[in-house]
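A.B. asks: attaching a predicted model along with its sequence, questions to come.
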Amino acid sequence: MRSAAESLFARLAEFGPQTALAEGERTLTYAELLGAVAARSERLQRLDARRVALALDNGIDWVLWDLATLHAGLVCVPLPAFFSAEQQRHVLGSAGIDCLIGAPAPGFASVADGIQRRAVAQPATLHPGTCKITYTSGTTGQPKGVCLDLASQLAVAASLVEAGASREVQRHLCVLPLATLLENIAGVYAPLMAGARVELMAMARIGLSGASGLDLPRLLQALQAAQPHSLILLPQLLLALVGAAERGMPLPASLRFVAVGGGRVSAQLLQRAEALGLPVFEGYGLSECASVVCLNTPEQRRIGSTGKPLGHLQVRLAEDGEVLVKGARMLGYLGEPAPAGDWLGTGDLGHCEDGFLVLHGRKKHQFITAYGRNVNPEWVEAELVQQLPIAQAWLHGEALPGNVAVLVPRFADTAEAQLQAAVDAVNRGLPDYARVHHWLRADEPFSAANGLATTNGRLRRTALFDLYQAAITELMAEGVQA
């Protein structure tokens, strides 16, 4: 019986003369890809590597080394460039990395061009079957390592191939960092398993920098140069492209399937994309389930939902509305026991409509107002940032008679009246208990540098509360006196 890796490479061999990878003028056919992977696999084995960290920019080399670790039966640990230096040190140490491919790091010695080694006396024990450790940035503490086997990753990729088959995607452009599990599986493994061409560009050429920096003109140029059939976007990237298209900037006519996920997507934004004729399909997933769990497709689509579960898994709801998943799961967190039972709790709340999953937000983020109403702040925050004057928003209302938003203006010269008008526009579409009853202008943007956001842009809610608690208390006191 073939192993998961053997099955993968046998499938890729079926597409021998077709172009597999492209990076500028450099291209590799599937046959050339397999030859390069085998050669790199042999190099890793000669070096007696065991756990390999990839610290490379997006490009052909990233993909080849990732596949080479699979070929050699080693553990691959993608090292996100958007992690802080401290977080990167934590990843290298906690995972017991003995081989680093990419930029030099303290404690490692160069043994070949771009390859560094170090001795690790007692590496952390891994869950049996681990071939990849992907680190989630989280919102508190250091990143957590999610241990995955190859079969789970390929099951997701195979289901994605099936879900998008009718669009006949032949060219996928990787927009997100390859160190992101979503792009790694849905943007590399899935297209390769379908015999498609994966277009790769350095992140600077794509126009992305750090966790949330975006150079929109560069991104638009990259899209026009690649003319891709498919993309994977985060909500903020979709918002930027929709806004550009609404201002008359051209988007590629080649697009057939634009997947969006990684955060709550406003239904209003999806409707704007629909009006432009953009083939946008919202999905939902998490690293603990080897990435994608649900996805809207051309055949089964409902705006405002994250779609139906992929074919290889099942989804149901707990009594409190938490989303539970069966059929695709992590082996466990690094350094923690394996999860028990068949169903994995996601920590997300939602409900189902005719089989389509509609998310409400993170269970741990939900707050209860002074009037006993449950509010998921991500819902309101996603609507707020659809408004042009608002770049970032944080909503707080725990035990308060009214909800308070802290708003980061999109432009430094944004007037108070413009922010109020944006809040009013959002409130018109919300039930009273979820509306923004009061708001404050943020002192500065929420970023990883000031500890108010994670490296991939998620809000650090406890830090925001600590910073703005006094101002919120004062604002509410003024409201009571008034």
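C.D. replies: Cool, got the structure.
A.B. asks: contacts and neighbour counts: CA atoms only from here.
C.D. replies: OK.
A.B. asks: quick one, helices of the stretch 151-300 of the chain?
C.D. replies: Ranges of helices within the stretch 151-300 of the chain are 181-184, 190-193, 203-206, 216-226, 235-246, 267-275, based on DSSP state H, counting those that start in this stretch.
A.B. asks: for the ones you listed, which one ends up most surrounded?
C.D. replies: Mean neighbour counts were taken over the helices of the stretch 151-300 of the chain using mean count of other CA atoms under 10 Å, and the top value, a mean of 24, falls to helix 190-193.
A.B. asks: so which residues of the stretch 301-450 of the chain form helices?
C.D. replies: Along the stretch 301-450 of the chain, the segments classed as helices by DSSP H, counting those that start in this stretch run 377-384, 416-427.
A.B. asks: let me have the ones you listed in JSON lines, extended by distance to Gly341 and mean neighbour count.
C.D. replies: Shown next, in JSON lines, are these (distance: least, CA to CA, whole Å; neighbours: other CA atoms under 10 Å):
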{"stretch": "helix 377-384", "distance to Gly341": "29", "mean neighbour count": "23"}
{"stretch": "helix 416-427", "distance to Gly341": "41", "mean neighbour count": "16"}
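A.B. asks: now those in TSV, with distance to Val265?
C.D. replies: Listed next are the helices of the stretch 301-450 of the chain as TSV, based on distance: least, CA to CA, whole Å:
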stretch	distance to Val265
helix 377-384	7
helix 416-427	15
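A.B. asks: and here is the other one:
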Amino acid sequence: MTVSAQLLAHAAFRPDAVAIEPIVGPTMTYGNLADTVEARAQALVDADLAALPDPVVLEGDYCADMVVMELALLAAGIPVLSLSAAFSENERQNVISDCRARQIGHRTHVPRHGSTCRFPAGTAWITYASGASGTPEVMAFDGDHLVMVARNVVAALGDHAAGRHLAVLPPGTLLEAVCGMFATLLAGGTYVCPPQALIGMADPLHPECQVLAAFVAQHRITTLILVPELLMQLVAAIETTGVDCPDLSIVAVVGGRVPPAVFARARQLGLPVRQGYGVPKAGSIVALEAAEGDPLGAVGRVLPHLRARLAPDGEILLDSQQGISSHASWPLHTGDLGHIDQAGRLWVDGRKPGVIATSHGHTVATRWLEERLLAQPGVAQAMVYGDGMPLPRALLVPASPLADLDAAVASVNAELPAYARIDIWQEVSPFARTSARTADGDRLDRHAISAQWLDAEPSFFTRLEAATVRQRLAFLALAHMHAGLSGTISRATYLAYLGQAHHHLRHVMAAVRMIRARLAHRPGLVAALDAYEANQASCKAAIFNAVVGAGGHAALAFEPEHHSAAGLMIEHALRETGERNPLAIAGMAYAMECVGMGLVQHGASALATNRDPPPDALLCLAAIHARDRKSIHLFEALVNDITDPEDQTAVLSMARTAFGLLGVMFTAISLESRHDDSRERGMRLAKGYR
């Protein structure tokens, strides 16, 4: 039975029952609605609007006339293009042009390109989803399918559930049209459809849920369809205001997973929440939690017009049990991961990599946003996340010490639809990359990055790396660093680097021994310091051997060429640790660890490539690199034992300062490769020891 036939049946048996209640205008009974729809449909046919197969645009805010027009178009056999209010004007025009739609009413006609409709005969309802990559995606359905889905919803809920349904989701939303309007009218309920602003939904991404809660209570609403974000905000609003909504019998939540804690809070308030699962290409609703209550997290059994099964990787696939959407390709690949329990209930466990589902019900491709961010000159790396959150979020690595990430995000957001804009971003240290490349070229180790930054509170070492990323970039931008890392340094310069490293390591170790006595009351930290110092002693010995192995004199390691900058750095470190906070030495050690890891490894490669060092030198350099790798792991454990906020602040402050002082010190080393006099200078220094 069509919707029109069902309206006539209601009109015959319950002509005075209220069918549509727009709040701002007169209500329409079933008797009045059936007559009005029939007359409007005939007028459309008489105007020859049914003679062409092209769809007619239907857009605007909720009102009684909007409902009548949609029902009349369907009754006249004219395809309806239902436009989402979330589309920009440019997207709106592109969609209308793409499906060669006609317009009636106050808007000007849009020229149609070609005379052949792109949709098969029998198409009744057309909509465009926002699309995971910003390009609206067309979906078309025949009238029988829409009625079938709506009837299955009514069957799942029961005719007794027909009450007063409030249209909350934005106009043009497939879920609201099928499971809200059609299902309510088929069941003989009242469709309450006020303008969005009246219920606090003028801006769907920033709803006023206190207004919504008050409206639900005042107008005795019995059923709602919400997305997870709306449920979360409605729960918070009711908790804050104490508004009572005793008439609510069903609050269906579709469009993403609801956190168990939110479900618990909602049910504690007496809200009859039922989790559902929807896939737009399948005609909106796929499964709905049973009235008796399924286990928390299940989305219920799949409705009769569909069958769910799992791909080998756990992706939920949908097969059609009956005739369905003219544009669907079966089986439907949902992009969702899940499982089916022994009772036949469907569980949605998450999304496949590459796409997130926001709590507003939108799907967003992470690579799409990441590519936009990486096109900004200030962004070196980006990882977008936000599954289950209101809007996407990002971890960003700056490309330079002066990179303006605020401006970069603002520039990207200005070109994105509202639902895909980066809401919150965080500056972090460079990401690890995987050795394998995915099908779309992605080499980010997303699991490792998530474990480091998102799955739990980041460790202090992780935060230390992020807090000093710009200081490290400034240090690496020095001409001396470019020369060292590119292999254009002389042997004398490289030996000078090693000499300074040995010299400063001695002083850092002395400082560590000095503060150790002041930390006797913290045995765990003392044990970590002891392990770190033991490894540093091995590093010091390896640097000494590298100096000799590369042809330098041993005295260079003990008495490197003096620079005032070097003395300044040591003096600053001793003052901070002696007079203020002894743990500040960890900040100095961190800066030296970072510099050492880069220069020893890459400087050794440069020396091997360009200077043909003795084999012993290469063995010594390899030993330094191996000890440095062990050292950074020991240092990470040491730093993560520092939990006091004041201690952490001292470490961060010292680390930032130390990078600058190290830069001044290295800049003072000559880059000229005039004459390699390192051995001769070493001999002179050696005489001074005699």
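C.D. replies: Now that the structure is in, tell me what you want to look at. Since the model is a prediction, treat every value here as computed from it, not as a measurement.
A.B. asks: returning to what we had before: quick one: which of the helices of the stretch 151-300 of the first structure is nearest Cys131 of the first structure?
C.D. replies: Nearest of these to Cys131 of the first structure, taken as CA to CA: helix 181-184 at 13.1 Å.
A.B. asks: what span of the second structure is that closest one aligned with?
C.D. replies: Mapped onto the second structure using TM-score structural alignment, helix 181-184 of the first structure spans residues 174-177.
A.B. asks: ends of stretch 124-142 of the first structure, what's the gap?
C.D. replies: Start to finish, the residues bounding stretch 124-142 of the first structure are 16 Å apart (CA to CA, to the nearest Å).
A.B. asks: picking that back up, do you know which of the helices of the stretch 301-450 of the first structure lies nearest Asn403 of the first structure?
C.D. replies: Closest approach to Asn403 of the first structure among the helices of the stretch 301-450 of the first structure is made by helix 377-384 (9.6 Å; CA to CA).
A.B. asks: find the centremost residue of the second structure, please.
C.D. replies: Against the mean C-alpha coordinate of the second structure, by CA atoms, centre = their mean, the closest residue is Tyr385 at 1.8 Å.
A.B. asks: if you count neighbours, what's buried in stretch 567-574 of the second structure?
C.D. replies: Neighbour counts using 16 or more other CA atoms under 10 Å place Met569, Ile570, His572, Ala573, Leu574 of stretch 567-574 of the second structure among the buried residues.
A.B. asks: for stretch 35-43 of the second structure, that is, sorry about that
C.D. replies: Going by neighbour count (16+ other CA under 10 Å), the buried part of stretch 35-43 of the second structure is Thr36, Val37, Glu38, Arg40, Ala41, Gln42.
A.B. asks: quick one, what contacts the counterpart of Ser230 of the first structure in the second structure?
C.D. replies: Taking TM-score structural alignment for the superposition, Ser230 of the first structure sits opposite Thr223 in the second structure. Each residue near Thr223 of the second structure by CA atoms under 8 Å, 6 or more residues apart in numbering is listed here: Gly163, Arg164, His165, Leu166, Leu248, Ser249, Ile250, Val251, Ala252.
A.B. asks: surely Arg51 of the first structure is in contact with Ile101?
C.D. replies: No. Arg51 of the first structure lies out of contact with Ile101 (CA atoms under 8 Å); the separation is 10.9 Å.
A.B. asks: which parts of the stretch 51-200 of the second structure are strands?
C.D. replies: 56-58, 80-82, 123-129, 137-142, 164-166, 190-192 (DSSP state E, counting those that start in this stretch).
A.B. asks: export those strands to TSV and append columns for distance to Asp16 of the second structure and mean neighbour count.
C.D. replies: Shown next, in TSV, are the strands of the stretch 51-200 of the second structure (distance: least, CA to CA, whole Å; neighbours: other CA under 10 Å):
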stretch	distance to Asp16 of the second structure	mean neighbour count
strand 56-58	28	23
strand 80-82	29	25
strand 123-129	29	23
strand 137-142	31	20
strand 164-166	15	27
strand 190-192	12	27
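A.B. asks: identify whichever of those strands lies nearest to Asn413 of the second structure.
C.D. replies: Nearest to Asn413 of the second structure, of all the strands of the stretch 51-200 of the second structure, is strand 123-129, at 19.8 Å by CA to CA.
A.B. asks: that closest one corresponds to what range in the first structure?
C.D. replies: Using TM-score structural alignment, strand 123-129 of the second structure pairs with 130-136 in the first structure.
A.B. asks: contacts for that stretch, please.
C.D. replies: Residues outside stretch 130-136 of the first structure that contact it (CA under 8 Å, 6+ apart): 70, 73-78, 91, 95, 143-150, 181, 287, 331.
A.B. asks: how close does Ala537 of the second structure get to Glu89 of the second structure?
C.D. replies: Per CA to CA, Ala537 of the second structure is found 67 Å from Glu89 of the second structure.
A.B. asks: thanks a lot, see you next time.
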